[in-house]
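In: quick one, fold the following:
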Amino acid sequence: MTGRVTFPKLTAAELDLQLKSDSALIARNDTLTARADADIKIAGPLTSANVTGTVSMTNSHILKNLDLIPIGLPGRPAPQPPAARPEFSFPDPPLRDWKFDVQIKTKDPVLIRGTLANGGAMSDLHLGGTGLRPTLDGMVRLDNVEATLPFSRLEVSSGVVYFSPDDSFNPRLDLHGTSVIHDHTIHVYVYGTALQPEAIFTSEPPLPQEEIISLLATGTTREELTGSNNVLAGRAAMLLGQQLYRKIFKKGEPTQTNSVFDRLDVDVGTVDPRTGQQQATARFKINDQFVFVGDIGVGGDYRGMLKYLIRFR
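Out: This next block holds a predicted model:
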């Protein structure tokens, strides 16, 4: 920091300060580590100074469970509205009447690491307003983000959070994601605001909204669930296995892409269309094109298949 503080009057200080930093640690707690390159100038009277310059986030990460889908799914608590509207303000002097004109950018993506989502975020924001009523204008773009679902992954192909000076702490959402469950490709569109998010689900081949949500929540359709209690038991056992595995072997670690549980799917109690008898089915996703399927019937008959998936866009 360089500059000076002068006193034209004994009770009135004049600021002329320049603050520069290189990967300085500006915040650290259990869920956030933030570093930034900064070039900030503070000039003017102590009670109404002007703050201008640029802040570039670098080497930063968020270790928090960010739930990108505003629906309740097994294995996670149902989304709850915030207890109070988030606010950020300096109601007391001298910061109350300071004026801000600061660009907030990302030198490299802010990493997001958690059990519900992984990826990065790039920001292009402008901090304006006063200390009493600061404003944010601009956007945060999600980069290579994957959301964790109980029985699949949701790849966010396009994700932008828009901030407006009119309501800076309730940004607008525009997220598009895709998830592949069995032979269904599910598209998710999340919109609205951070305080009131909404979601639209579509699928290929087409399914009703209720069936799509059932696929996301349980990995199977409502018809399959109601057809046999064993199917529901198999889903619950699979989910329990995932949770135990993460608690015992991956405690405190973020989820990893393409883990065994992401690619393995087990159904118990489904009906074999060839024989009409119950069977257990296991599917293992080798890659986006090949899936290995194994069936075993109540009589011990076993069948193995290698499926090649062709998707039309």
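In: only C-alpha atoms from now on, for both contacts and neighbour counts.
Out: Noted.
In: please state the offset of stretch 215-230 from the chain centre?
Out: 26 Å (C-alpha atoms, centre = their mean, to the nearest Å).
In: what residues does it touch?
Out: Contacts made with stretch 215-230 from outside it, assessed by C-alpha atoms under 8 Å, 6 or more residues apart in numbering, are listed as 72-74, 149-152, 181, 211-212, 214, 231-232, 235, 268-270.
In: let's see that with 6 Å instead.
Out: Outside stretch 215-230, the residues that touch it by C-alpha atoms under 6 Å, 6 or more residues apart in numbering are 73, 151, 211, 214, 231-232, 268-269.
In: just among the residues you listed, which is most surrounded?
Out: F151 (25 neighbours; other C-alpha atoms under 10 Å).
In: between the contacts of stretch 215-230, which sits nearest G131?
Out: Within the set of these, L73 lies nearest G131; the separation is 39.9 Å, counting by C-alpha to C-alpha.
In: separation between the closest residue to L195 other than its chain neighbours and G241?
Out: Using C-alpha to C-alpha, 6 or more residues apart in numbering and skipping the chain neighbours, the partner closest in space to L195 is N170 (6.3 Å). Separation of N170 from G241 (C-alpha to C-alpha, to the nearest Å) stands at 37 Å.
In: compare with the first, here's sequence two:
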Amino acid sequence: MEFQHILPATVAAKAEVKSDSLQIDVSLDGIAEKTMKASFKIPVIFSLSPFAFSLLPDARVKGQLAAKINLALIQMLLQMEDQSIEGYVTVDLGLAGTTDAPEITGFARIEKAAYENVRSGTILKDIHVLMKANGRKMVLEEARATDGEDGIISAEGWLDLLFTKESPFQLDVNLDKATLLRQDNLTASMGGHITLSGSLNDVVSRGRLVVGTSEIRIPDRFTPKITELEVVEINLPNNEMHRQKLAPVSTAQRLSLNLEVELPGRVFVRGRGLDSEWKGTLHVKGSLQNPAIRGDMSVIRGNVNLFGKRFALIKGELAFNGTVPSSMSLDVTAENRRTDMTTRVHISGDLSSPRVTLESDPPLPSDEVLSHLLFRRSTTRITPLQAFQLARAIKALTGGGVNALDFMEYTRKLLGVDQLAVVQSEESAGDTSVIIGKNLGEDIYIKAEKGVGSSKDKVSAEFEITPNIILDSEVGKDAQGGIGLNWKWDY
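Out: The predicted structure follows:
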């Protein structure tokens, strides 16, 4: 036989039937480092005249399985087209007991294996697994892997060997700063504990996860939906046609979710000029095929950069109302204050296609708000070049333009900081400052501001004493500074 991406294999099988037993011997060469060998002796009732073939009740059974199997074979059998597995599993199992109560002894071990899921960006490396069979129970004594970086995933559990889909089991999984999602618009690391239990036919997951440093990105441009066309291939070899007709294997008929997800902070939402940090609580329910995420996240700090102007976030909420990402909605209000005008920008709607609106105090039409914001003058007094810039700004505001802040985003990542912004003074048109902010742990935020062509240099720090009490301190270039205590209450 021959499988895709797997070397040709040679199978030798022998079966001997007697009046009271069936002896089966199988060997398999070519797909592993060692020959796979299996031997079973099963008590049966066998007769040709009259014909009869059945298992003897409560009779002794005997068997042995020894193999070192390429995990790529499992990938092929389960048709894991968007996933890959590397490594080998060593199996040495024995069968004893009776036909009514069989017992299994021995072990299965995986060493230095790797797994990757292209769709979710999940990467597992240095996978080590040790399972031992002890009669009527299979025990997972050790399971450990890294996320390809510093994160660690470990597990332990057990499975009752009832040889049916109703066999009860339990699997306890622990995560320690593990990054399991690496998608274009979502990267998340997490710690915590998850328990999977139930039967092989009906799995229930429960647990609590604490999300570490994570990033949700709002794309600068959104790819339009492309209609999927049904493709019919002709003149395929028979084995290819047979492989395409095979149905995917389901790991469980049902997997129910009941997870609590805590986000204490350091969850960054960025893109389309938004640079912000959030916290919140989410509840994940539903099934593995159709998960439902509900809850909300509120802004801790942040700003929105639009057309070279910095807007401070004064309100922000990211709501999860079911299916992700289609049901995620954004509701952010940011403010830019000047001596002559206060401008507010409101970003709301679905995360995939947010709406951006402008308002001002004193009230002005949207185009006038932009004109005053960009050029400090009315649309009737701007130059032709400024009118062209204004038109491009309006187009970018409605989602049709190109984000001009890619360089700032690249520089922020290169420096390894959480905030990077260039701010122009509203009091003096010639004063410009560069602001860099960094979280030091979960409760301390440091911000440095450097004036360009001025002496406006200062360093400030925020220390969160409690979720409602924040200690602020600031010191300038002349060593003068201040300290303050802020109290807030969300209701």
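In: quick one: which of N170 and G241 of the first structure has more around it?
Out: For N170 of the first structure against G241, the residue with the higher neighbour count under other C-alpha under 10 Å is N170, and the figures read 19 against 13.
In: helix/strand/coil for the more buried one?
Out: Put simply, N170 of the first structure is coil when judged by DSSP: H, G, I helix; E, B strand; the rest coil.
In: that one matches what in the second structure?
Out: In the second structure, the residue paired with N170 of the first structure according to TM-score structural alignment is S327.
In: I'd guessed that match sits against N321; true?
Out: Yes: between S327 of the second structure and N321 there is a contact at 5.5 Å, judged by C-alpha atoms under 6 Å.
In: spit out the contact partners of L25 of the first structure.
Out: Under the criterion of C-alpha under 6 Å, 6+ apart, the contact partners of L25 of the first structure comprise R35.
In: that one matches what in the second structure?
Out: Under TM-score structural alignment, L25 of the first structure pairs with T179 in the second structure.
In: and what about H242 of the second structure, helix, strand or coil?
Out: Under the three-state scheme (three-state DSSP), H242 of the second structure adopts helix.
In: actually T47 of the first structure, sorry about that
Out: Three-state assignment for T47 of the first structure (three-state DSSP): coil.
In: that one pairs with which position in the second structure?
Out: With TM-score structural alignment as the criterion, T47 of the first structure pairs with N201.
In: and that match, how close does it get to T432 of the second structure?
Out: Shown here: N201 of the second structure relative to T432 of the second structure, a distance of 64 Å by C-alpha to C-alpha.
In: same deal with I110 of the second structure?
Out: For I110 of the second structure, the distance to T432 of the second structure - C-alpha to C-alpha - is 59 Å.
In: who are the contact partners of A155 of the second structure?
Out: Taking C-alpha under 6 Å, 6+ apart as the contact definition, A155 of the second structure lies against 143, 172-173.
In: any chance of the residues you listed in CSV, with neighbour count, secondary structure and distance to K450 of the second structure too?
Out: Formatted as CSV, these follow (neighbours: other C-alpha atoms under 10 Å; DSSP: H, G, I helix; E, B strand; the rest coil; distance: C-alpha to C-alpha, whole Å):
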residue, neighbour count, secondary structure, distance to K450 of the second structure
A143, 19, strand, 50
D172, 18, strand, 50
V173, 18, strand, 47
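In: next SSE after the longest helix along the first structure?
Out: Ranked by residue count under DSSP state H, the longest helix found in the first structure is helix 229-249. Helices and strands here follow DSSP states H and E; after helix 229-249 of the first structure, the next one along the chain is helix 260-263.
In: tell me the buried residues in that next one?
Out: Of the residues in helix 260-263 of the first structure, 261-263 count as buried by neighbour count, 16 or more other C-alpha atoms under 10 Å.
In: got it, and stretch 12-29 of the second structure?
Out: Going by neighbour count (16+ other C-alpha under 10 Å), the buried part of stretch 12-29 of the second structure is 17, 21-25, 27-29.
In: could you tell me where it falls in the first structure?
Out: Under TM-score structural alignment, stretch 12-29 of the second structure has no counterpart anywhere in the first structure.
In: list the contacts of that stretch.
Out: 9-11, 35-46.
In: max pairwise distance over the residues you listed: which two?
Out: Within the contacts of stretch 12-29 of the second structure, two members stand farthest from each other by C-alpha to C-alpha: A9 and I45, at 33.5 Å.
In: of those two, who's got more company?
Out: When neighbours are counted by other C-alpha under 10 Å, A9 of the second structure and I45 differ, and I45 comes out ahead with 17 against 13.
In: may I see the buried residues of the helix or strand harbouring the more buried one?
Out: Secondary structure assignment for I45 of the second structure, by DSSP H and E: strand 36-48. Applying a neighbour-count criterion of 16+ other C-alpha under 10 Å, the buried positions in strand 36-48 of the second structure are 36-46.
In: ditto for stretch 213-222 of the first structure
Out: With the criterion 16+ other C-alpha under 10 Å, stretch 213-222 of the first structure contains buried residues 213-221.
In: thanks again, I'm all set now.
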